[in-house]
Structures are given as C-alpha cells and as structure tokens.
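Visitor: okay, sequence plus prediction incoming.
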Amino acid sequence: MTSSNTPEHIKHLARKWQEGTITNAEKQTFEAWYDSFDAIYEMKGTETREQAWERLYQNIIKKANITAGRNRTFKMWGGWLTAAAALALVFLGIYFFNTFRYQGASRRQLTSASADVLPGKNSATITLGDGRKIELSHAKNGVVIGRHNFAYSDGTPLESLSQEQKNTMLTANTPRGGTYQIVLPDGTKVWLNAESSLQFPARFNDKTREVKLSGEAYFEVAHNRTKPFKVSSKGQEVLVLGTHFNINGYDAGGVTKTTLLEGAVKITGNKDNQVLRPGQQGILEATGKINVAPANIADAIAWKNGYFIFDEETLESVMYKVARWYDLEVEYEDAEIKKQVFGGSISRYENVSKVFYMLEKAGNVKFRLEGRKVIVNKS
C-alpha cells in the first residue's frame, strides 16, 4: 500500500465521498483502491455468493486494516453479506458495493444492443422572461447567471441580458433523463436532477433571495447573513443563510424530503415548522406535519454523485427513479411485484440493461424492453 493509500487516507476519502465533498482526483484515487478487489460476482469454482462476500470482506479489512466481529447478517441485493463486512462498510462510511461488476461475455444478455437504453445526460433549457427558451449544450455541465449575461461554467459566453430582462424571472428546466448545474446571480450553486425546474430572478433584490423548486435539487447556498435564501417547494418553504442541502419534492413520492449536510435550515409548512441540524432530514407529510429524523446522506445525494442507491426500497420506488433518469414508461404485468424490496447501488451512467440485470439477479423479477416502455413481471 502506497503512502497515499494508507488506511487513514482511504477512510478520509470514504467520508468525503459520503458527504459529497470529494474531488474528482480524490474519487479516482478511491475508486482505484476499490477496484483492486476481486469482482463480487466473479465467484470462484463452487464458491457460493455468501463465500464470495466473505472473500470481499477479507480483502476490505486487509487493505483498510479493520477489525470487526461477526454476529448477524445483512441483506443486500437478495444475497447475504456477513455482519463483519457490513460493519467494515459502515466503518469506512461508504457503500463499497457501489459498482456491480460482471463479465459481459459470460452474462445473460437482457436485451439486444439496439433495444438498450442509454443513461441520462447533461440537458436543460432556460426560459427567459419574454418566454424565449434557450437550449443548453449537452457538452457542458453547468451555466453561470451573471449580472449582465450568462455563460457556461467553463467561461464560454451564452446570452446577454437586456436591462428589461434583468428584472424578470428565469426558469431552468431539466427533462426526464437530464441534469444540469446552475450558478445563481449570488453565487449559489444548484444541481437539478431529472424532470425538475427552478424559477429564480435574473437579479436578486436587496432584501431576500427567493427561488421556487419543482422536483429535486441539491443546493450550496452562498453565505449572506443580511439576505436570507428561501426555497419554496411543494407545500413548504426552506429558509437558510448559507448551507448545503438537498430537496426531493417529486409528486410521485407523496412527501417532500429536505436533507441537511451543512449549516442549518428552517422548514415551514402549512401546519408545522422545524429546524434541521447537519445530518438530519425533514419529511413533510401530506398532513402538513414535518417529521425530523437522522438522514442517510449517501442515499439522499447519490443522484448528484452519479449513483442509484436503493436502501430497502420497493420495486415501485426503484422504478420511479430508474424511469425518470432513463426516460422510460413502466408497465407492471403483476401489481404485486411492486412490493418486492431491493437494496444496493449502481452507477447512473450504465445502460439500463445493466440496472435491470442486477435487479433480476437480486430478486424474483424480470424486465422486457419495448422501445421506451419497460414491462415488469415476476421471473
């Protein structure tokens, strides 16, 4: 193990990955360390899946210098992982099973290449106050709204704002299968998930900074004690001064989830209000009550970091996320299959066939693609 890959350094990178603060260079270091493990599904000889997980665990604790006991089991993707490995994963503060690897030549092909669906990409539009829409480049990943114009995050100029446009509202929209980063006039960074929209002024006034969100977004709010930042989203208002948080307010979910990573926010609903501290999640129920609970940070911001993480979720919940990112229509031939529970993680940048393959490996489910429609049934 090189000096840069000491146990202390790897644990530090794992924490940064979970918190969403890891840099691209650090991520490459961490992934290279993880990639040195044997592939989970490359089971040797007559080895069972339980034995494969045990081998993975032994590799983890050997490389990370972890000591953990064995006293219970942990269910993951329909298989069983020893508690010692689970404790190792928790100790490192990350899902080490974030990439499922298998040999393409030996695996069963779910669909033909022509029937497969590519993952989502950078895609968004900005609607100006006069109704004109500007398509943002797929080759860019962010746009910066300046005082007099806006440009891509790499500095490429995009649009000048007239004096009249500076006093209007702008709307950024991502389609199904699209994501984009928006830097607002005050320097606040916003990452929009697929099928989301953010309405904001071309220039904030002297007293407040107010935006309106539909869907899901991750915010890194520029600190300004004299100008509070407010986010209105599906029956609630979130008030902050400077902080990092995620809001998930998709209509299909039935609730609005606000997850705080750094700073403090106050959530106000129609009937309740709560203050969140770092590591907490506020869940606005349909009744108007806001429940506060410890947050699974890695789960909440997985989409921003390029992953699906399914934490004991029903197939219906899993497919909401998958369908939105791959722009699919879902049809269930057996309604009961929706209740089947899954857990695990995989990159959002795999073709959809790989996601379906892993789900099929995990449970009693099968998928059939017909264009942009996926038909789900029991296997």
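Guide: Arrived safely. Residues are numbered from 1 along each chain as shown.
Visitor: please make it C-alpha for all contacts and neighbour counts, starting now.
Guide: OK.
Visitor: so Ala14 is in which element?
Guide: For Ala14, the element it lies in under DSSP states H and E is helix 7-19.
Visitor: another one to put next to it:
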Amino acid sequence: MKSQAKELLQKYQSALCTQEEKAIVEFYYQQWQPVTAYDLPEEELQAGLAKLDLAINKLVSVRPRSHTFWTKVTSAAAILIIAGAGAFFYLKNNNTPGGITYATDIAAGSNKATLTLSDGRKINLDQDNNSEIPTQDGSILKKANGQLVYDLSHLSSKGPEKLKQGEGINTVQTPLGGQYEVILSDGTHVWLNAGSSISYPVAFNDKVRSVHIRGEVYFEVAKNKNKPFIVHGGNQTVQVLGTHFNINSYTDEEAVKTTLLEGMVKISVSGTSATLIPGQQAQLVQNKRISVLSVNTDEVVSWKNGEFFFRDESFRANMRKIARWYNVDIDYDASAPQNLPLGGWISRSKNISEVLKMMEATGYVHFKLEGRRITVTK
C-alpha cells in the first residue's frame, strides 16, 4: 500500500520538497540518530506510519509518485509517533531540540475533579478506583478511568419521573491540571478540560435538557428529538437535538468558540443567532456579533484526544493551553516572540519540559522553568 509518508520521503530524496515538507523530514532525521529504528516490531512500525500518514494529510499536500525509498527516516517518524512525540515543527537553520533551562520538571495533568452534590457535599474524584456515591437523588458510579456515570435505576423511592428539573443539581469542576468525563443520566457524554465546570440536573424531566458550563467542554449529546439539549456558557446559548461539539469559553481567551463536529447546533446571544454545520466554528467576541468560519476540528478537540495540536492558533493561545494543563504561570520577556511557526502534535501525557523542548526546536524561542513559573524569551 502506498503511503503519504513514503511519498514525502521520495520527494525529499528527489529534492522536490517544499520548505515545509523538508523541515518535517529533517526534524525526524535529527531525532532518529540516538535510536535504533529496526528494533520495532513490524506491526508497531505500521501503526506509527498510519498515524504519520494522517498527520501529513492534514499538514501538507503530497502528490503521488512511485515509491522507492522508505528507510530509517520513516522508521524514526514511526518511533516518535508511537512514543507520543509526533510533532512537526518548522525548524530554523536545522536547530535541534534542547537548551531549555529548568530547575525542576512538571508532570502532565491527570483525571481529577470535584463533584458538588445538591445537598452541598463535595466529593474528591481524584482517586483511581471504582466506587459508588450514594445520594438523595440517586446513585453515581465513579470509575477508575476518570469517568463519572449517572444511573437513574438506583434512584430512591421518588423515582426519576418525580424528580423535577432543577431538583438535584450537581456540579463537576476540574482544577488547572485536571480533566474529567461525565456521563449524564440521558446518556450524553461530557469531557471537561482543565479549569472547567458543568452544572446539570440529575434527571432531565423538563421539556428541555439544560446545563451550564465554564471553561472548555466537549459534548456528545444523546439524541432525543422531543427534548432539545441546551448549553449555557460564555453568555451564549447553544441548542441541539443530538450532536458532537466543543465549547471553549475560558475568560482569558479573546472569543467564546463553539465548534461543531457532527450534527447541527444553533448559537444564540443578545437577539442574534447562527446555525453551524460540521467543520464550522462560531466565534463570539465581547458578547457582540457572532462570526462563523471553517476550522480544523482535529486541532480544536485534540485536548480531548490526549494531545496538543499546534497549528492554526497563535503562540500565546497555545501557551495558555500549556499553562492550564500543567498549572503553571507564564511570564513573557520583552524579547519573547508574539508568534511562532508551529505545526504538529505532541502527547499531553509528556512532562512539560518535553513539550517546551519541541517548541524550542524552531529556534525562535527559549524557556526557563523555575518551580511552576515559565519565563519566555527569544
């Protein structure tokens, strides 16, 4: 089977690559040198190559050619991808990663959150174990994989049909450096990014299913044409019947961004509205006019898939993502760049030093890490 990765490598060998494509290959070649590519089992190489193909499809356009060359550079790419460091950073003068100064390292964020019940009790969800949380409204199962599941079959004698909307409001809140998944009583899946929250009724027994959010939340809404799902957050309202979408309403971002992956949603604010189709994003700036544009949805939801995907957003917006996930403060020196030519991904499971080193590989930026404070310079 022909692969985009093989075609890219042949273009490099034939001196037909663009500067962007050349940077991709040379980055992987530099990273290959300390490892032995051929030690990987064939199935792992193929799995890594498949992911590389997907990334190349998104980042560059490669014309088909007969393939005669795929050796250690391709294997190196597969190794880095399997290791979760599949980043395409556009290099300046063939700089290699490194040079970061840090006194201590910081581990990645993890599954942690606080559940506030309707009676005011707060329950720490950080522990990696399965447990049942009995409440006056019903039974909640906390799973070891960072998932909270509501089961109305365990409700008290009230019964779910007698539990009114507005009764039994629960809130799940993640700290900086935390994430969590909640499965609501109607089967809707909700993923919370760091520093986010969602408030919701234990049972949806009104004409609509209404929730309130802060921060960044991804939804896979259970379909119910008779009971629309309403999300309130960032001074806007999003209405759906059943769909997949992401809302970024962090207060330190310039705009509230609602991105649709599947289905259809309607965004309303201050008497104006917009309807999205998959691949579109609504941006609301300072509670004013809604603008709609096409976006790379993989980049938008990369956090939910366990990755940082740096491509279209600004350097400082990407640094805010890092700050939330690792719970760090960022200071910018006067020499720090306003923007940075980035294009790629790296696993969110990596320590912060590994993420920063990959960004330093561009040759345009330097980081100093002391405790939980990062100083950015040129």
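Guide: Perfect, I can see it now. Not measured: the values here are computed from a predicted model.
Visitor: just give the TM-score of the two.
Guide: Between these two chains, after superposing, the TM-score reads 0.70 (TM-score structural alignment, normalised by the length of structure 2); 307 aligned residues with a Cα RMSD of 4.1 Å.
Visitor: beyond the helix holding Ala14 of structure 1, next helix or strand please.
Guide: Counting by DSSP H and E, what follows helix 7-19 of structure 1 is helix 24-34.
Visitor: please, which helix or strand holds Lys321 of structure 2?
Guide: Lys321 of structure 2 belongs to helix 315-326 when assigned by DSSP H and E.
Visitor: list the helices and strands that helix packs on?
Guide: Helices and strands touching helix 315-326 of structure 2, as assessed by 3 or more Cα pairs under 8 Å, 6 or more residues apart in numbering; DSSP states H and E, comprise strand 329-332.
Visitor: residues in contact with the equivalent of Ile301 of structure 1 over in structure 2?
Guide: Applying TM-score structural alignment, one finds that Ile301 of structure 1 aligns to Val301 in structure 2. Listed by Cα atoms under 8 Å, 6 or more residues apart in numbering, the contact set of Val301 of structure 2 reads 218, 246.
Visitor: next, work out how far apart Val301 of structure 2 and Ser349 of structure 2 are.
Guide: 16 Å (Cα to Cα, to the nearest Å).
Visitor: now do His366 of structure 2
Guide: His366 of structure 2 is 22 Å from Ser349 of structure 2, by Cα to Cα.
Visitor: neighbour count: these two, which is higher?
Guide: Just comparing His366 of structure 2 and Ser349: by other Cα atoms under 10 Å the higher neighbour count belongs to His366, 21 against 17.
Visitor: how much space separates the more buried one from Thr375 of structure 2?
Guide: 8 Å.
Visitor: mind listing residues that contact the host helix or strand of Val211 of structure 1?
Guide: Assigned by DSSP H and E, Val211 of structure 1 belongs to strand 209-220. Residues from elsewhere that reach strand 209-220 of structure 1, judged by Cα under 8 Å, 6+ apart: 188-201, 204, 227-234, 242-251, 301, 304.
Visitor: report the longest helix in structure 1, please.
Guide: Taking DSSP state H as the criterion, structure 1 has its longest helix at helix 49-64.
Visitor: what residues does that helix touch?
Guide: So helix 49-64 of structure 1 is contacted by 1, 6-7, 10-11, 37-38, 40-41, 43-44, 66-67, 79-82, 84-85, 88 (Cα under 8 Å, 6+ apart).
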